[in-house]
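>>> Here's a sequence, model it:
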Amino acid sequence: MQKPQGFAKVIIVLTTITAAVMELLDTTIVNVALNQIAGNLGATIEDIAWVITSYAIANVIIIPMTGFLGEYFGRKNYYLGSMILFGIASYFCGMSESLWELVLWRFFQGIGGGALLSTSQAILFDAFEVEDRPIAAGFFGMGIILGPSLGPVLGGYFVDNYAWNDIFYVNIPVCILATILTIVFIDRKEGEGKNRKNMEIDYIGIALLTLGIGNLQYILEKGESENWFESRTINTMAGLCAVGLIGFIWRELTTEHPVINLKIFKNKVFAMSTIFNLVSGFGLFTSVFIYPIMVQRINGLSSTETGLSLMYPTLLGVFLFPMIAKYLSMGGKPIPVMGVGICIFVVFGFIGGSATPEMGRWDFFPMHLLRMMGVAMLQMPLINQAVAGLKPSEYPAGIALSNMIRQLGGAFGIAVANNYATHRAAQHRTDLLANIQAENPWFQQRIQGLTQNMLQKTGDFVKSGEAAYRQLDAMVNKQAYYLAYLDTFRLVSVVFLCILPFLWLLRAPKKTKEELEKIMKASEEAH
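Model (predicted):
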């Protein structure tokens, strides 16, 4: 099958990248709008978190099945159907008049969006020759970092200037345009969807996957607010998760028609790449999660300012992806590039762990530019390396599993960061309170100054003293959380340091020219 050329190829690149950006953007765009949504729908802050959780659970459930569903329905049909579902669900999200109505449509939005990520990558890779796949990986990597980074910017802009509903309506014109471009420019592969009659749907495998992954995602999203394993709900979910995952693995390895081909984990390079994908998701999502909380609570940045401080370095960092892709397509070695990316992430974590409360928006620019360099140099080669040792027929399963692992890494990272920051804040508060003693001259001077300030406003000495202690307590809490956020940035560095020695396990056997030609031919014939 002839590869698309010229204008058609450009349109395919733009369409698939836009779809991937849109899907990932919706994972973070609602984060800065939760307060407004809660107030409008009359929901509590704890319940409103389901707006994020439902989307994430749907994403993680559907992503590993995209390879099978694309083969069953035909990749183009599945891609179009998912895009239309995403657009319709976005419309009803904006029209929702109750919390649980919004949660339901966010789940359907996640079902449609999950396919946009993996199927976009597969379509994009198919548009390039095998030796040019690093360039395709570069384009796709741009989408992976743009989506989560642009989400808070657009979310903050719409919340500050319009209504929270608009963060969902913005998807609709993009979906319509992408649907039209897909119909016109993306061709069906020869024989696409024609094997449906000979395919058996592994309903048991799908049910077990949904049970295991759905409960795992719930635990990661809600564990902190439910006090982890002190909660009966979390313990029940953990048991169901174990049953689902163990049963799913057994089912997929023994059935003749698995919904996900887990046997590709026999490939050492792919198996190791999943670990790096997990850590990559951990670093990408954790840094984007902790930074906005810190600068809004400690440095006083608004939602829009926070989003912009993330966006500008991201846009500059995007230029690195084509450069790295060009280097790899010319025969450059991916392992050293990934090693440099990991080292940059280590430096980024320690620099983030040295931030001060006085820093403004532009003071964080060098730090985030460094983060983008690390993401580009780690993520770009990893996207290509994850399928480097697989057969073309195994690409759909490999791509889907890689994307699922990255999403789980992000969810795991956010859960760990949230839990770690909370515990470190409690420890720092205890340490700070140890210095607040009656005989401490600094404490006496500070409390007297606060009391005098309050006395000038109230004229009541007793109430001024009580207000001064409350103000001091708030200052201690703020300092404790500030130190905890710095610790969390350093934790990111430690995690990346731990995986650095395992880079050598990612080396894929070098293929001869004849083998590359066979892979190219098989890739064109693969479903």
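>>> From here on, just use CA atoms for contacts and neighbour counts.
Fine.
>>> What segments of the stretch 401-527 of the chain are helices?
441-458, 461-499, 513-525 (DSSP state H, counting those that start in this stretch).
>>> In the shortest one, which of the residues would be classed as buried?
By neighbour count, and taking 16 or more other CA atoms under 10 Å as the criterion, the buried residues in helix 513-525 are 519, 520, 523, 524.
>>> Also the first one?
Applying a neighbour-count criterion of 16+ other CA under 10 Å, one finds 447, 450, 451, 452, 454, 455 buried in helix 441-458.
>>> before we move on, what about the longest one?
Under the neighbour-count criterion of 16+ other CA under 10 Å, helix 461-499 has 464-465, 467-468, 471-472, 476-493, 495-496 buried.
>>> and the angle for that helix with helix 441-458?
130 degrees (axes from the mean of the first three to the mean of the last three CA atoms, to 10 degrees).
>>> just checking, what packs against helix 461-499?
Contacts defined by 3 or more CA pairs under 8 Å, 6 or more residues apart in numbering; DSSP states H and E place helix 461-499 against helix 268-297, helix 334-352, helix 395-433, helix 441-458.
>>> how far off helix 334-352 does it point, in degrees?
Relative orientation of helix 461-499 and helix 334-352, computed by the same axes, to 10 degrees: 160 degrees.
>>> Find the helix or strand that residue 13 is a member of.
In this assignment (DSSP states H and E), residue 13 forms part of helix 6-28.
>>> go on, residue 376?
Assigned by DSSP H and E, residue 376 falls in helix 365-385.
>>> please give me the structure for this one as well, since I'd like to look at both together:
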Amino acid sequence: MLQESMIEYGYRRIIITMVVMLCAILELLDVTIVNVALNDLQGNLGATLTEVGWVATAYAIGNVIIIPMTSWLSQQFGRTHYFAGSIVLFTICSFLCGQSNNIFALSVFRFLQGMGGGALLATSQTIITEIYPTEKRGQAQAIFTLGVIIGPSLGPILGGYIIDNYSWPMIFYINVPLGIIAALLSFQYIRSPQYGSKKSAREVDWMGILLLAAAIGSLQFVLERGQEEDWFNSEIITILSVIAFFGIFFFIWRELTCTHPIVNLRVLHNKNLLMATILSFIYGFGSYGSTFIVPLFTQSQLGWPATDAGLLVAVSSISSIFVLPVVTRLNKMGVKPQYLLAAGMLLFAFNCYWSRNILTPHTDIYTFFTVLLFRYIALNFFVVSISNIAFATIKTNEIADGAAFTGMLRQLGGSFGIAVITTYISRQQVFHRNTLVSHLVNADPAVQHRLLAVQQSFQGKGMPVNIAVKSSYKLLDISVNQQATILSYMDVYLAVSMLFLLAVPFVLLTKSAHKSAPAADLH
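Below is the predicted model of the structure:
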């Protein structure tokens, strides 16, 4: 049984807060930092695009497998040893990733790095919640939110800068000195709660571990690789989908009937935590998905370099620093987190619709920056309020389980969002292209006038007539593809906007926090 108080005061709380925030940012940074390096990895390691995709996929699979088990592993090994050990694993594997000379070794070390990183994120949220008194949990969650929002945003800009100025191993080496400092401080300052006796080997839920790894690992692979493998036209995707479905079914059955479950599903009897877990999935879907869209659009359609695309996302996230105190102050004034969450979801829905309307082949960086600035304002209302709803009414000894559930669903929501968005973009692009082409009749005077004008422009530059004709048709085809792609991105933003609007009424079904747990003051 967890002891009642793990509360820290003074400089110890400051140091612990800084350490767990650093670890959370490092973990989330590594989710996105490698994405801008995939082209370099492909060239330097002689890998195909499919093979290099495993660098990102392996990390995500390691993440989602370990997150649900963090509470149990903390009890088995002690919070201090488990957290510090996870930092050591993450740091060593970061170094080994940089040392890898083939794609297989890099993918294996990324998987292990993901296991260490997943443990850091869930355990960080547990620690930062426990070291603050109940009335300041809102403050604790606001601080943790900075890492959740800023970490993924820093990835593209930092990764882009490193790739443009150094070599790809540096994106992994930067974790090493920070990881060493964090591990030393963790051993020194982070206390381990007094748990009951450890489980013997016979009592360990090995079947639960196997089912969890098979189910979540398969599901993550399907989400990460489904679009590239053409979904259910691929035999491996079909097989893994079946494994994921039955794995999840039997895992839930096992955990609800097992005497010593590896994951305590019973904690979800708390309706607020259950709703917060579902909303974490929606948050991951919208947040990760929309973060994924911006660099993809600006680089592929507007021709921006990776550094500029990453800088746009990173700089716009600074609004979090100013919005978080406002959200926590509103909580302290008695504004229910349900209302703040609903407001955040409405703002995010409006922001997605706004984003849809600014997409053109010539959208400038200032327009994007303004839209993204308001996007992060909405996300701050969203994620802080989710945490307040989840942890305001939960028992202290259930915090670790609650953090594991919300963390896992946030990650899965992000993977699901990216998978759905990439598939939707591809299919809508084909739909819009076919629609546009159907309106381009060769006998149409407007079409002929356009082709003739382009042809004459090419001829004016010294191009032979036959080549100028072919080039004019090719340029028209490029314009059609570009317009179809932009329309598909607009469809994505509209769909995400509708999703958040539809979810708003469910937020209001959650209960308010007990009066004994007033909102926190961020100051």
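>>> on that earlier part again, off-centre distance for the helix holding residue 376 of structure 1?
The chain centre lies 14 Å from the centre of helix 365-385 of structure 1; the measure is CA atoms, centre = their mean, to the nearest Å.
>>> Next: stretch 111-122 of structure 2.
14 Å.
>>> Give me the mean deviation of it from structure 1.
In the superposition with structure 1, the average deviation recorded for stretch 111-122 of structure 2 is 0.4 Å (mean CA distance after the TM-score superposition for structure 1).
>>> Over to stretch 239-253 of structure 2?
Mean for stretch 239-253 of structure 2 is 0.9 Å (mean CA distance after the TM-score superposition for structure 1).
>>> Could you tell me where that stretch falls in structure 1?
Taking TM-score structural alignment as the measure, structure 1 aligns residues 236-250 with stretch 239-253 of structure 2.
>>> residues in contact with the matching stretch?
Here stretch 236-250 of structure 1 makes contact (CA atoms under 8 Å, 6 or more residues apart in numbering) with 205, 208-216, 218-219, 262.
>>> Kindly recompute the last result at 7 Å.
205, 208, 209, 211, 212, 213, 215, 216, 219 (CA atoms under 7 Å, 6 or more residues apart in numbering).
>>> Among these, which one has the most neighbours?
residue 209 (29 neighbours; other CA atoms under 10 Å).
>>> corresponding residue for it in structure 2?
Per TM-score structural alignment, residue 209 of structure 1 is aligned with residue 212.
>>> can you give me how far the helix or strand hosting that match is from the chain middle?
In this structure, residue 212 of structure 2 sits in helix 206-225 according to DSSP H and E. Here helix 206-225 of structure 2 is found 18 Å from its chain centre; the criterion is CA atoms, centre = their mean.
>>> Going by neighbour count, which residues of the following helix or strand past that helix are buried?
Following helix 206-225 of structure 2 in sequence order, the next helix or strand is helix 235-257 (DSSP H and E). Applying a neighbour-count criterion of 16+ other CA under 10 Å, one finds 237, 240, 241, 243, 244, 247, 248, 250, 251, 252, 254, 255 buried in helix 235-257 of structure 2.
>>> Regarding residue 260 of structure 2, what is its secondary structure?
Per DSSP: H, G, I helix; E, B strand; the rest coil, the local secondary structure of residue 260 of structure 2 is coil.
>>> for the buried residues of helix 235-257 of structure 2, which one is nearest residue 360 of structure 2?
residue 237 (35.1 Å; CA to CA).
>>> Look up how far residue 229 of structure 2 lies from that closest one.
7 Å (CA to CA, to the nearest Å).
>>> Ok, residue 241 of structure 2 next?
13 Å.
>>> Equivalent analysis for residue 349 of structure 2, please.
31 Å.
>>> quick one on the thing from earlier: what's the mean distance for the helix holding residue 212 of structure 2 versus structure 1?
Looks like 0.5 Å for helix 206-225 of structure 2 (mean CA distance after the TM-score superposition for structure 1).
>>> Which other helices and strands does that helix contact?
helix 49-66, helix 235-257, helix 399-438 (3 or more CA pairs under 7 Å, 6 or more residues apart in numbering; DSSP states H and E).
>>> Of those helices, which is nearest residue 20 of structure 2?
Among those, the nearest to residue 20 of structure 2 by CA to CA is helix 399-438 (13.9 Å).
>>> ok, average deviation of that closest one from structure 1?
Mean for helix 399-438 of structure 2 is 0.8 Å (mean CA distance after the TM-score superposition for structure 1).
>>> Enumerate the positions of that helix that are buried.
Here helix 399-438 of structure 2 shows 399-425, 428-430, 432-433 as buried, counting by 16+ other CA under 10 Å.
>>> still on that earlier bit, okay, the closest residue in space to the match of residue 209 of structure 1 that isn't next to it in sequence and residue 240 of structure 2: tell me how far apart.
Of all residues not flanking residue 212 of structure 2 in the chain, residue 251 sits nearest, at 6.3 Å (CA to CA, 6 or more residues apart in numbering). Residue 251 of structure 2 sits 15 Å away from residue 240 of structure 2, going by CA to CA.
>>> Please identify which of the helices and strands packed on helix 206-225 of structure 2 is closest to residue 298 of structure 2.
It is, among those and with distance given as CA to CA, helix 399-438, at 14.8 Å.
>>> on that earlier part again, and residue 349 and residue 229 of structure 2? which has more neighbours close in?
Taking residue 349 of structure 2 and residue 229 together and counting by other CA under 10 Å, residue 349 has the greater number of neighbours (26 against 15).
>>> can you pull the contacts of the more buried one?
Applying CA under 7 Å, 6+ apart, the residues contacting residue 349 of structure 2 are 497, 498, 500, 501.
>>> what lines up against it once you look at structure 1?
By TM-score structural alignment, residue 349 of structure 2 lines up with residue 346.
>>> pretty sure residue 125 of structure 1 is touching residue 135, no?
No: Residue 125 of structure 1 lies out of contact with residue 135 (CA atoms under 7 Å); the separation is 9.0 Å.
>>> tell me, stretch 380-394 of structure 2 lands on which residues of structure 1?
Residue span in structure 1 matched to stretch 380-394 of structure 2, by TM-score structural alignment: 376-390.
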